[in-house]
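Colleague: sequence? don't have it. structure:
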């Protein structure tokens, strides 16, 4: 197993990450190095993106590229890296090899090897916190539709479905993410649709009364500018933001869609917004 790491300047990290995820849609490991951020990709020789492609993706933000060999026990250590999380005492997110929680929290099973977004990253946890902060949807049988924009592994949509939202759907520009979302939804026994949609090339995102968007700043601004097709959202949860970017994104959705900020959560250097009409 090989670990290919790219170090970039912190001020350019979000742009570099967006480009790197296009080459490695299964996700990257993120390591905080102070004024630098390291993104690492794991794989067997011949399975990793070409070094010139990685260098081009990181662009002017690139500081260093390193390649190291990982010991044979990486598969077990990789499992240890993914630990279950509990959010708000109501949601429990775990990998398939972790035991079920004691009765109480809603159990969500996500395979971390399929797509980006297992619940452990601050951006996903903040989205789940804000989702729990919403008033519960109507009684079963008359749920409230929800759209997960940039669904990744499907964890946000699956959580929403288990909380009573419906119908629930997601879109992502990566076919692997669409497949992972559908597979994870089936494992969790919830109904969730997913389709491929490239926010940069395919136009406005599909809409719903509630929209969850765990995206980087450039894509959130693009969603705000392009708007939504079909139902216009009354609630948007926007995450994937560095703390200093939150004001700009909140202002963009306010000006374009009449959505006002009613809550903001922080985790590490990240922030998430709850916006309402």
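Modeller: Looks like it arrived, so ask away. Just so you know, these numbers come straight off a predicted model, no measurement behind them.

Colleague: can we go C-alpha only for contacts and neighbour counts from here?
Modeller: Fine.

Colleague: mind listing the strands for the stretch 1-150 of the chain?
Modeller: Assigned by DSSP state E, counting those that start in this stretch, the strands in the stretch 1-150 of the chain fall at 2-9, 29-32, 36-43, 62-69, 85-87, 91-94, 106-109, 146-149.

Colleague: now what about the fifth one, what contacts it?
Modeller: Outside of strand 85-87, the residues that reach it under the criterion Cα atoms under 8 Å, 6 or more residues apart in numbering are 92-94, 105, 119-120, 125, 128-129.

Colleague: about what we covered before: indicate which one of the strands of the stretch 1-150 of the chain is closest to residue 181.
Modeller: Using Cα to Cα as the measure, strand 146-149 is the one of the strands of the stretch 1-150 of the chain that comes nearest residue 181, at 10.4 Å.

Colleague: Let's verify residue 275: helix, strand, or coil?
Modeller: Using DSSP: H, G, I helix; E, B strand; the rest coil, the secondary structure recorded for residue 275 is strand.

Colleague: That one against residue 257, yeah?
Modeller: No: the pair formed by residue 275 and residue 257 falls short of the contact definition of Cα atoms under 8 Å, at 10.1 Å.

Colleague: Of the two, which one has the most company?
Modeller: Neighbours were tallied for residue 275 and for residue 257 using other Cα atoms under 10 Å; the higher tally belongs to residue 275 (22 against 18).

Colleague: Put this next to the previous one:
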């Protein structure tokens, strides 16, 4: 396998990547050509900071081909195009053969939620101190416990075990929160999502973890629950305020995540007609908001 590496200005990235795909590149990736230099520029920003630019000023476009001849022919054809102006071929080089599955697996370790509660990829042994374990493989689900919002939700579940409770995971993704609730003694768990693929993922992950729950589309959520979990994002959480609040039973808890610290006041205001949200945890610029309905 050979890689064709190109350097191009911001406005050439899209036509260049489209052309590489038309030339049947096996895959195409785009990176910051100035990474690890003083000119490096973040695209995704940080919590509380202004929205960054959409592209780097100089990008490195890397395309993989099955042979050196294919890579060189692609470089030749691209160099003849008008949109190649300002671009350059940085290198054409062989890519060492590797066991990509093993290499990918080596990058993911078990994730501790608490000293006794862990998320463990299937290729790892369970830590001896773990009494509650979720088996979930990174890259194979819609949420794997590596993001602060997921960890905070799971920490809350561990600190407030929903023993013999009815639990709703709204926007379940991989079902990781629903599975966590089931492992901590929930009597019944409904997990809902607007994406049928997420519903299927939740079902499959529940089976793999040996827990019982019901996964479905949002209309599956019926009545009130002792615990309502929603790890989404601030904007949909605001829109869903009356719906989610209506599902919280007297004495029950609403647990919201996917909220940046700077968005806390807006969420509290959105839910104020029904429930009083308070910050219960924070990590890396994200907060966990929790409300209790009076019993």
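Modeller: Yep, it's here. All values derive from a computational prediction rather than experimental measurement.

Colleague: ok, back up a step: compare the contacts of strand 85-87 of the first structure and tell me which is most surrounded.
Modeller: For the contacts of strand 85-87 of the first structure, neighbours were counted by other Cα under 10 Å; the highest total belongs to residue 119, with 28 neighbours.

Colleague: Give the equivalent position in the second structure for it.
Modeller: Pairing criterion TM-score structural alignment: the partner of residue 119 of the first structure within the second structure is identified as residue 145.

Colleague: Not counting its neighbours along the chain, what's nearest its match?
Modeller: Distances taken as Cα to Cα, 6 or more residues apart in numbering place residue 151 nearest to residue 145 of the second structure, at 5.7 Å, with adjacent residues excluded.

Colleague: Could you export the contacts of strand 85-87 of the first structure as CSV, including distance to residue 81 of the first structure?
Modeller: Written out in CSV, the entries for the contacts of strand 85-87 of the first structure read as follows (distance: Cα to Cα, whole Å):
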residue, distance to residue 81 of the first structure
92, 17
93, 14
94, 12
105, 22
119, 13
120, 10
125, 16
128, 21
129, 22
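
Colleague: So what's the gap between stretch 272-292 of the second structure and the chain middle?
Modeller: Using Cα atoms, centre = their mean, to the nearest Å, the mean C-alpha position of stretch 272-292 of the second structure is found 20 Å from that of the whole chain.

Colleague: So what touches it?
Modeller: Residues from elsewhere that reach stretch 272-292 of the second structure (Cα under 8 Å, 6+ apart): 47-48, 148-149, 152-153, 242, 245, 251-261, 264, 267-268, 271, 293.

Colleague: Tell me which of those fall in strands.
Modeller: The subset of the contacts of stretch 272-292 of the second structure located in strands under the criterion DSSP state E comprises 251-260.

Colleague: Neighbour-wise, give me the winner out of the residues you listed.
Modeller: Greatest neighbour count in those, by other Cα under 10 Å, goes to residue 256: 28 neighbours.

Colleague: which residues touch that residue?
Modeller: 229-232, 237, 288-290.

Colleague: what does residue 145 of the first structure give?
Modeller: When the contact criterion is Cα under 8 Å, 6+ apart, the partners of residue 145 of the first structure are 165-168, 208-210.

Colleague: All the helices of the second structure, residue numbers only.
Modeller: Assigned by DSSP state H, the second structure shows helices spanning 13-22, 68-79, 100-106, 148-159, 176-183, 196-208, 234-239, 241-246, 264-271.

Colleague: Return the most buried member of these.
Modeller: Of all the helices of the second structure, helix 176-183 has the most neighbours on average by mean count of other Cα atoms under 10 Å, namely a mean of 28.
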